[in-house]
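# sequence-free structure coming up:
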């Protein structure tokens, strides 16, 4: 004689391997990416950043510009400072200051990622910032400057040259703001 075992009200049937058949249901949503997924994405972005920098550093001479569009050139520039060449003309201490700042930021970001892996938009923003910060830290340690190669301009106005790491940091910052706005809007409902 067999007896039915009561199930938890949210339990769903499983197959012989103990897995649910079919797609995730509302009771069992798709699992959130783990820390390893976010760190793997960061690593891929760092590799992309470093490969592009190595290419431009070897294929171009310093200051060389190759026109791509009427408002965009490839170039090779070195930035000893931070964004917009902030502190670039200082005597060299800024290299280590921004290196330490980038490493501390990376440690804090990894700590935050561990705590928030279930929030994909927030975690993606942190991952983008992490990859950008570490990409530029690698340059500072290896070369003493950051390699920039993307240059946008309009007539006599120039946006400071930048790289893939800078794009990651900017997109991550925008995504952080968007995430906060959307979370605030959701909590007001």
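Thanks, I have it. Bear in mind the structure is a predicted one, so any value in this text is a computation, not a measurement.

# only C-alpha atoms for contact and neighbour calcs from this point on.
Will do.

# Now do the strands in the chain.
65-69, 72-79, 146-154, 157-158 (DSSP state E).

# export those to JSON lines and tack on mean neighbour count and distance to residue 184?
Output for the strands of the chain, formatted as JSON lines (neighbours: other Cα atoms under 10 Å; distance: least, Cα to Cα, whole Å):
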{"stretch": "strand 65-69", "mean neighbour count": "12", "distance to residue 184": "40"}
{"stretch": "strand 72-79", "mean neighbour count": "21", "distance to residue 184": "37"}
{"stretch": "strand 146-154", "mean neighbour count": "21", "distance to residue 184": "34"}
{"stretch": "strand 157-158", "mean neighbour count": "10", "distance to residue 184": "36"}
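
# Put this next to the previous one:
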């Protein structure tokens, strides 16, 4: 569980530091757009009140707090689930990614009223209209890791004491 907590903490810090730097220090909230390495990497300010790609986006306080409660419930469930059964290191790391990312977006919803998305990646012939953040990357990677890696672990054998002959 220490690994899960350390990964979650590292993602939360990385997410919040990058958001603060880009939104407040680089003033993306005022400029709305900063070309970093166009068209491949740009910063485009997007205040996401919903979930991925703005789904369930609504200015209602009920939706905002409902999404906070939902993210807390999912994070809590993942934490308890990982803690109850033995899992591999990659599964613990995946759980930490998901939990840290979810908490990062919860912090945004509490302080900003919406999630601060700013990373935009496009191609020379395609302008991506969507932005995301470090927390979104961590949530996606963590969820993918949990789906792909859980169940691939060797089940502990009963009756073994750890001594081999």
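Great, that's in hand. Note that the coordinates shown come from a computational prediction; the quantities given were computed from them, not determined experimentally.

# picking that back up, include distance to residue 111 of structure 1 when you put the strands of structure 1 into TSV, please.
Converted to TSV, those look like this (distance: least, Cα to Cα, whole Å):
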stretch	distance to residue 111 of structure 1
strand 65-69	40
strand 72-79	29
strand 146-154	26
strand 157-158	37
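
# Compare the ones you listed and give me the one nearest residue 183 of structure 1.
Closest to residue 183 of structure 1 of the strands of structure 1, according to Cα to Cα: strand 146-154, at 33.4 Å.

# of the strands of structure 1, which approaches residue 58 of structure 1 most closely?
Checking these against residue 58 of structure 1 by Cα to Cα gives strand 72-79 as the closest, at 9.6 Å.

# what's the spacing between the residue nearest the centre of structure 1 and residue 41 of structure 1?
In structure 1, the residue lying closest to the centroid (Cα atoms, centre = their mean) is residue 128, at 1.0 Å. Using Cα to Cα, to the nearest Å, we find residue 128 of structure 1 at a distance of 9 Å from residue 41 of structure 1.

# can you pull out the helices in structure 2?
Using DSSP state H, the helices found in structure 2 span residues 2-19, 28-31, 61-84, 89-112, 134-149.

# what comes up buried for the second one?
Taking 16 or more other Cα atoms under 10 Å as the basis for neighbour counts, the residues of helix 28-31 of structure 2 that come out buried are 28-29.

# ok, back up a step: what's the distance between the corresponding residue of structure 2 for the residue nearest to the centre of structure 1 and residue 12 of structure 2?
Correspondence of residue 128 of structure 1 to structure 2, assessed by TM-score structural alignment: residue 97. Per Cα to Cα, residue 97 of structure 2 is found 9 Å from residue 12 of structure 2.

# Over to residue 95 of structure 2?
According to Cα to Cα, residue 95 of structure 2 and residue 12 of structure 2 sit 13 Å apart.

# Same drill for the two, tell me which one is more crowded.
residue 95 (30 against 24; other Cα atoms under 10 Å).

# Compare the strands of structure 1 and give me the one nearest residue 96 of structure 1.
strand 146-154 (12.4 Å).

# how far does that closest one sit from the chain's center?
Chain-centre distance of strand 146-154 of structure 1: 19 Å, with Cα atoms, centre = their mean, to the nearest Å.

# How about residues contacting it?
Residues external to strand 146-154 of structure 1 that are found in contact with it (Cα atoms under 8 Å, 6 or more residues apart in numbering): 53, 56-57, 71-80, 136, 139-140, 158-163.

# What's residue 175 of structure 1 aligned with over in structure 2?
Match for residue 175 of structure 1 (TM-score structural alignment): residue 145.

# Tell me how many other residues surround residue 58 of structure 1.
10.

# how close does it get to residue 168 of structure 1?
Residue 58 of structure 1 is 23 Å from residue 168 of structure 1, by Cα to Cα.

# do residue 180 of structure 1 as well
18 Å.

# Looking at the two, which is more packed in?
Neighbour count, other Cα under 10 Å: between residue 180 of structure 1 and residue 168, residue 168 has more, with 25 against 13.
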